[in-house]
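Trainee: Quick one, what's the 3D model for this:
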Amino acid sequence: MRIGEVARGAGVSPRALRYYEEQGLLSSERTSGGQRDYPESAVERVRLIQQFFTAGLPSRAIQRLLPCVDSGEGSPEVFDLLTAERDRITAAIADLAATRDALDSLIATAHHPTPEHCPGLREPAWAPYESP
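Mentor: Okay, the predicted model is just below:
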C-alpha cells in the first residue's frame, strides 16, 4: 500500500506516517522509485498507534509496547509501564480538578463580591461631590 492509501484508511496524514517511521513505530519497504510501500496490516497498526497516543502514551513508550503486541506476550515491565502512565494521567487529572475548583471559587467571588474578598467594597469607589 502507498502512503496515501494507508493515511486515508487510518484517518491520519502522510506526515504522521513519516513521523511514526522516524520513531520506529511503523516500517515500510521502498520501491525501486523510492516510494514507501506498506503492508496491508499497516492501517490497523496505525490505528493501534493512534489509540496509544490517545491514551496519553509518548512514542518511546509505544515503541516499547509494540513488540509485546506483535508477539502477543505481556511482561511485568509492560504492565509496570502502563501502570506508571495511568498514574501520571491520574495525577494530571487531580491537578486539573484542583485548578478548576480554584477557578470556580474566583468566578463565584467575581459574581458575588463581599468585603472580606474585595477590600475595596468597604468604601465607595467614588465620593459624592461636596461643594465648598
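
Trainee: Every contact and neighbour count from this point should use C-alpha atoms.
Mentor: Noted.

Trainee: Surely G56 is in a strand?
Mentor: No. Using DSSP: H, G, I helix; E, B strand; the rest coil, the secondary structure at G56 is coil, not a strand.

Trainee: how about it, what does it touch?
Mentor: Applying Cα atoms under 8 Å, 6 or more residues apart in numbering, one finds that G56 lies in contact with E85, I89.

Trainee: and this one, so I can compare the two:
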Amino acid sequence: MRIGELARRTGVSPRALRHYETAGLISSTRAANGYRVYGEGAVVRVSNIRYLLDAGLTLDDVSAFRSCLDGDMPSTPPSARGLEIARERLAVLDARIAAQTAARDRLARSLAAESGQLIS
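Mentor: Sure, this is the predicted structure:
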C-alpha cells in the first residue's frame, strides 16, 4: 500500500509516517515511480507506535520496543525494560508538570500582588 492509504488506515499523517521511517521504526520499498510501498504489517506497526506515543513515550523510547511492534501490544504484558522506560518517562513528565505548576503559581501570585486580589 502507498503512504496515503497507510495514513488513512492508521489515522497518522504521511508526514508522521515519513518521520517514523526516518527514525527506523517502519520501512518501505520503492515502486518504479519512486512512491513508498508499505506491507500490510505496517498498519499494526504504526498502530503500536501510536499506542506508545499516546501513552507519553517519545520516539526514542519507542525505539526500544522495535522488536515487539508487530504484535498485539495493548494486550501483551510489558517487559521489565518496557516498565523501566515507562517509569523513567513518568518521572520526566512529573518533573515537567511540577515546574509548570510552580511557574503558574508564581505568575498567579504576581498578578494577585499587582491587582491586590487573591488568585488561586
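
Trainee: What does the superposition give as a TM-score?
Mentor: Superposed pair, TM-score by TM-score structural alignment, normalised by the length of structure 2: 0.77. Supporting alignment: 113 aligned residues with a Cα RMSD of 2.3 Å.

Trainee: so who does the residue positioned nearest the centre of structure 2 touch?
Mentor: Residue closest to the average C-alpha location in structure 2 (Cα atoms, centre = their mean): L53, at 2.1 Å. Counting by Cα under 8 Å, 6+ apart, L53 of structure 2 touches L59, V62.

Trainee: separation between it and D60 of structure 2?
Mentor: Counting by Cα to Cα, to the nearest Å, the gap from L53 of structure 2 to D60 of structure 2 is 10 Å.

Trainee: show me the contacts for V78 of structure 1.
Mentor: R64, L65, C68 are the contacts of V78 of structure 1 under Cα under 8 Å, 6+ apart.

Trainee: number of nearby residues for the second one?
Mentor: Summarising burial for L65 of structure 1: neighbours were counted as other Cα atoms under 10 Å, giving 20.

Trainee: same question, I97 of structure 2
Mentor: 12.

Trainee: Next one: the residue in structure 1 that it lines up against relative to S41 of structure 1, how far apart?
Mentor: Applying TM-score structural alignment, one finds that I97 of structure 2 aligns to I93 in structure 1. Distance of I93 of structure 1 to S41 of structure 1, computed by Cα to Cα: 35 Å.

Trainee: cool, and H112 of structure 1?
Mentor: Counting by Cα to Cα - H112 of structure 1 and S41 of structure 1 are separated by 59 Å.

Trainee: do C68 of structure 1 as well
Mentor: Distance from C68 of structure 1 to S41 of structure 1, by Cα to Cα: 16 Å.

Trainee: Among those two, which residue is more densely surrounded?
Mentor: C68 (13 against 10).

Trainee: just checking, that one touches P76?
Mentor: No. Using Cα atoms under 8 Å, C68 of structure 1 is not in contact with P76; the gap is 11.1 Å.

Trainee: how big's the offset between the strand or helix carrying the match of I97 of structure 2 and structure 2?
Mentor: Using DSSP states H and E, I93 of structure 1 falls within helix 76-111. Superposing on structure 2 and averaging over aligned pairs (mean Cα distance after the TM-score superposition for structure 1), helix 76-111 of structure 1 comes out at 0.9 Å.

Trainee: residues of that helix that come out buried?
Mentor: Of the residues in helix 76-111 of structure 1, L81, L82, E85 count as buried by neighbour count, 16 or more other Cα atoms under 10 Å.
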